[in-house]
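Asks: Give me coordinates for this.
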Amino acid sequence: MESIIILIFIIGYLSITLEHPLKLDKTVPALIMAALIWAVLAVGFHAGWFDVIDTHERAFNFLSGGEAAEEGFENTLLHHLGKTAEILIFLIGAMTIVEIIDLHRGFEILKGAVRTKSKKKLLWIIGILAFILSAIIDNLTATIVLVTLLRKLITVREERLWYAAMVVIAANAGGAWSPIGDVTTTMLWIADNVTAAGLIEYVVIPSIVCFVIPFIIATYLPAFRGEIEVDTTEDVVAERLLSSKTMLFLGLGMIVSVPIFKTVTHLPPYIGMMLALGVVWLVSEYIHPEEDFSKERRHLYSAHKALSRIEISSILFFLGILMAVGGLESLVFGVAENGDPVGTLRYLAEVLQEAIPNQDVVVILLGVLSAIIDNVPLVAASMGMYDSPTDSVLWHFIAYSAGTGGSMLIIGSAAGVAAMGMERIDFIWYLKKITWLAFIGFIAGAGVFLLIERVIFQHT
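Replies: Just a heads-up that it's a prediction; the model follows:
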């Protein structure tokens, strides 16, 4: 019966990847897949066909556990919903702040700073911005900000897709060496598997390699030759407002404050994002964007309008994907070496470890898998598998691989999914045009990491 749940996931996943040939919005199969996986899981659990495991490695069998098992199942479902909601609230907050900045034409300030018509120069400017910003405000938010900026700079969508795709590579590489740059590095940091200093010291150079090499190759591609077509009419219409600079720096400043808030309070990042959104929203209610500002024009710059511009289908897509992965993670699929029951993803990690004794190869495969399956449960599974000390080579390599490996597919990372939702990037187009660049960067960075850790410093 376990195979039914895995089959639902495979069919749902294929439907997402074939979104354009099927002429079906990817959100539809994601939501149906998540609902069906949990429905089959619930029916099978109550019928005694299979057990459910929670995040504390406790397995529940309904026939032998009764009410306690029922409560365990409900708590497992609520846990996965809670973890998914954290990401969704964070995403909604970040996207709303970006849209408020955009309504006040704050990105015109950044647009004015990017004074080049050369496609190659723009590629490097955007790439460096993505790499640095993602380490400060996380790869997801950096991607949202820069894709919004690209919309201001490049009017031709076909050209913009290339830049948006390269932003994903740079943002994921930038997020991998920062404890707040990616969800997985934050997980490892909170669990004391890595320290901020250790992560930066050993992962920053491989991350730079992972970012730079694909960009060097990209400068020789036809898509980045010549000059950008500039829409001269847009400069007249989209002039700066009195509030442009204030809202840009306030918005970005409040996003940057989220990790500081988390460090001080030890609360999850979404709480800090709620505060950030509240402050930006408050200021937007009272600021005057124009000289002769009237109440009748207030709605043009309001947070309500910003909320209406959010890509809700992307939010629902996240909901479907993360809940489906949570269902897979909760299904007891086998037993570990010590005889304890494990979930599907944990079982997969155990099989990999048994089949491939070399730990470094397993971690590289983890990076490749993170492009296909969400990297959060994969990293969570690896945290449960190993008991290496803080700042060991293993944890640093997992942070690098899980953070950058997702760039190989457009749906392999939060940054990729955000770019996909905002620009409607086709899965197959990305697979053909960008995957090979991301793979070269990932492998080159992994090689540099192993050279530094295993050969130069000879760490074990």
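
Asks: alpha carbons only for contacts and neighbour counts from here, please
Replies: Fine.

Asks: Quick one: name whatever helix or strand follows the helix or strand containing Q353.
Replies: Following DSSP states H and E, the helix or strand that holds Q353 is helix 344-355. Sequence order places helix 359-369 as the next helix or strand after helix 344-355, per DSSP H and E.

Asks: For that following helix, give me every contacting residue.
Replies: 352-353, 356, 375, 378, 394, 397-398, 401-406, 408, 446 (Cα atoms under 8 Å, 6 or more residues apart in numbering).

Asks: ok, now stretch 156-173?
Replies: Stretch 156-173 has contacts (Cα under 8 Å, 6+ apart) with 123, 126-128, 130-131, 133-134, 139-140, 142-143, 146-147, 150-151, 154, 182, 207-208, 210-211, 215, 223, 229, 403-404, 406-407, 413, 415-416, 419, 423, 425, 430, 434, 438.

Asks: now the residues you listed: which count as buried?
Replies: Buried by 16 or more other Cα atoms under 10 Å: 123, 126-128, 130-131, 133-134, 139-140, 142-143, 146-147, 150, 154, 182, 207-208, 210-211, 215, 403-404, 406-407, 413, 415-416, 419, 423, 425, 430, 434, 438, out of the contacts of stretch 156-173.

Asks: The residues you listed in helices, which ones?
Replies: 123, 126-128, 130-131, 133-134, 139-140, 142-143, 146-147, 150, 207-208, 210-211, 215, 403-404, 415-416, 419, 423, 430, 438 (DSSP state H).

Asks: I'd like the structure of this one too, to check against the first:
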Amino acid sequence: METTLAITVFIISYVFIMTDKINRALVALSGGLLMLLTGVYRWEDAFIDFIDWGTITLLFSMMVLISITKKTGLFEYIAIMMAQRVKGAPIPLLIVTSIFTAVGSALLDNVTTVLLFVPILLTLTNLLHLPVFPYLLTVILSANIGGTATLIGDPPNIMIGQAVEHLTFMSFIVNLGPIVLLIFICTLACLILLFRKSLRSRGDYVEELMNLNANDYIRKTPMLYQSVSVLSLTIIGFLMHAFVHIDLTTVAVCGALLLLLLTDREADAEQVFQEVEWVTLFFFIGLFMLVGGLEQVGVIDELARGMMWLTEGDLPRTAILMLWVSGLFSGVVDNIPFVAAMIPVIEELESYGMTNLDPLWWSLALGACLGGNGTLIGASANVVVAGLASSARQPIGFIKFIAYGFPVVLFSLIVSTIYIYVRYLLPFIESSL
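Replies: Model (predicted):
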């Protein structure tokens, strides 16, 4: 009975989220509350086990940092400088946007990168009177693809890296970097072909842009230098995460609190908190509760066990199935609980005589990270960008995003299948003959 209730509530909530008729945060929270009222789980389970408060706190802290920094005019300054460098040309701007987001997501994490870059992008498209959707779509796709390349780029990779000691920061780059680069280049080329006709700049807007003085938009007060310094220290802390083993959330909280204390006179804390994307944060809470219901009734665990039953522990079949199931499943629900359920399953295979588990880890990482491009709620970065876009009155349609995102996922999984087979499975098959 509880299983049926959980699945029903999840499906109904998902349908309402897709239609965009009601605020997504309200739908997700209502779905989570229904699971509580029907006894699928208790409040204690929701608050302790299912809601990832680390992710919520990380997002909140970065929103505080961005909110204060935005008051200095720094984002407008960077936006104007970037646009002037490419002379206001829409396609070069799309390319720069994609590269910047992908590299940033690999070196930091995709959520932090989109929080930093989307405000700049919204300013740019407004200045040049360009359609914002192609650029926001590019940011989401590039963030998830770029974040796949490193241990700290996407939460699933962090979880896998923590579970498997021999998979280091360099292991992720060496094993996932080549395929990520190929998928990124192909995706960017497709985006340019798709939007080349709609991305046209008008000469008067470009001329107006080139006549702007970027320095006029930046406010050279103590808050500017404080914001840049603390933001830089926070980013350095993220980069040093793999070496000093300080949790990303801890680094972000320290940065946000330090900047609040330093800028207390220029930036009122109450106003800063009002500018936080609360709708996005509550949507995450509701989403965690919805997926938690499926986890509580064993749907995710059954999926994991079903995969092992289908492949009978055969490494090549298990690796390919792992890639596709994690890729398609991660497009529907958050990939974090799925990866959490799969890690012990993969570890258990070692007791059945499967000694080379690395192909399974890389399949899980590729599927979970790249699959996030499937829908607007498939990855944390997607939800954050959607929230920022809605606040700027540039909402991204759920179905419209799927029309672009899902084909990218299918292409990514096909290319990843060939890569996994040629690099890992074919040598294994040949050695076992």
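
Asks: quick one on the thing from earlier: gap between the helix holding Q353 of structure 1 and the chain center?
Replies: 24 Å (Cα atoms, centre = their mean, to the nearest Å).

Asks: same check, this time on stretch 177-191 of structure 2
Replies: That offset, for stretch 177-191 of structure 2, works out to 17 Å (Cα atoms, centre = their mean).

Asks: Could you tell me where it falls in structure 1?
Replies: On the basis of TM-score structural alignment, stretch 177-191 of structure 2 is assigned to residues 204-218 in structure 1.

Asks: residues in contact with the matching stretch?
Replies: 123-124, 127, 131, 166, 169-170, 173-174, 176-177, 224, 400, 404, 437-438, 440-446, 448-449.

Asks: Give me the mean deviation of that stretch from structure 2.
Replies: Superposed on structure 2, stretch 204-218 of structure 1 shows a mean distance to its aligned partners of 1.2 Å (mean Cα distance after the TM-score superposition for structure 1).

Asks: L167 of structure 2 contacts N157, doesn't it?
Replies: No - applying Cα atoms under 8 Å, one finds L167 of structure 2 not in contact with N157, separated by 9.9 Å.

Asks: neighbour-wise, which of the two wins?
Replies: N157 (28 against 17; other Cα atoms under 10 Å).

Asks: Mind telling me what the more buried one corresponds to in structure 1?
Replies: Correspondence of N157 of structure 2 to structure 1, assessed by TM-score structural alignment: T185.

Asks: Distance check, the residue nearest the centre of structure 1 against I315 of structure 1.
Replies: Closest residue to the average C-alpha location of structure 1: A414 at 1.9 Å, with Cα atoms, centre = their mean. Applying Cα to Cα, to the nearest Å, one obtains 11 Å for the distance of A414 of structure 1 from I315 of structure 1.

Asks: average gap between the helix holding Q353 of structure 1 and structure 2?
Replies: Counting by mean Cα distance after the TM-score superposition for structure 1, helix 344-355 of structure 1 comes out at 1.8 Å.

Asks: Read off where that helix ends up in structure 2.
Replies: Against structure 2, helix 344-355 of structure 1 falls on residues 299-310 (TM-score structural alignment).

Asks: Give the buried residues for that stretch.
Replies: Buried, per 16+ other Cα under 10 Å, within stretch 299-310 of structure 2: V299, I300, D301, L303, A304, M307, M308.

Asks: Likewise for stretch 69-87 of structure 2?
Replies: Buried residues in stretch 69-87 of structure 2 (16+ other Cα under 10 Å): 69-84.

Asks: Let me know the closest of the residues you listed to F16 of structure 2.
Replies: Ranked by distance to F16 of structure 2 (Cα to Cα), the buried residues of stretch 69-87 of structure 2 are led by K70 at 33.3 Å.

Asks: Which residue lies closest in space to the aligned partner of L287 of structure 2 in structure 1, excluding its sequence neighbours?
Replies: Here L287 of structure 2 is matched to I321 in structure 1, going by TM-score structural alignment. In space, and not counting its chain neighbours, I321 of structure 1 is closest to A30: 5.5 Å by Cα to Cα, 6 or more residues apart in numbering.
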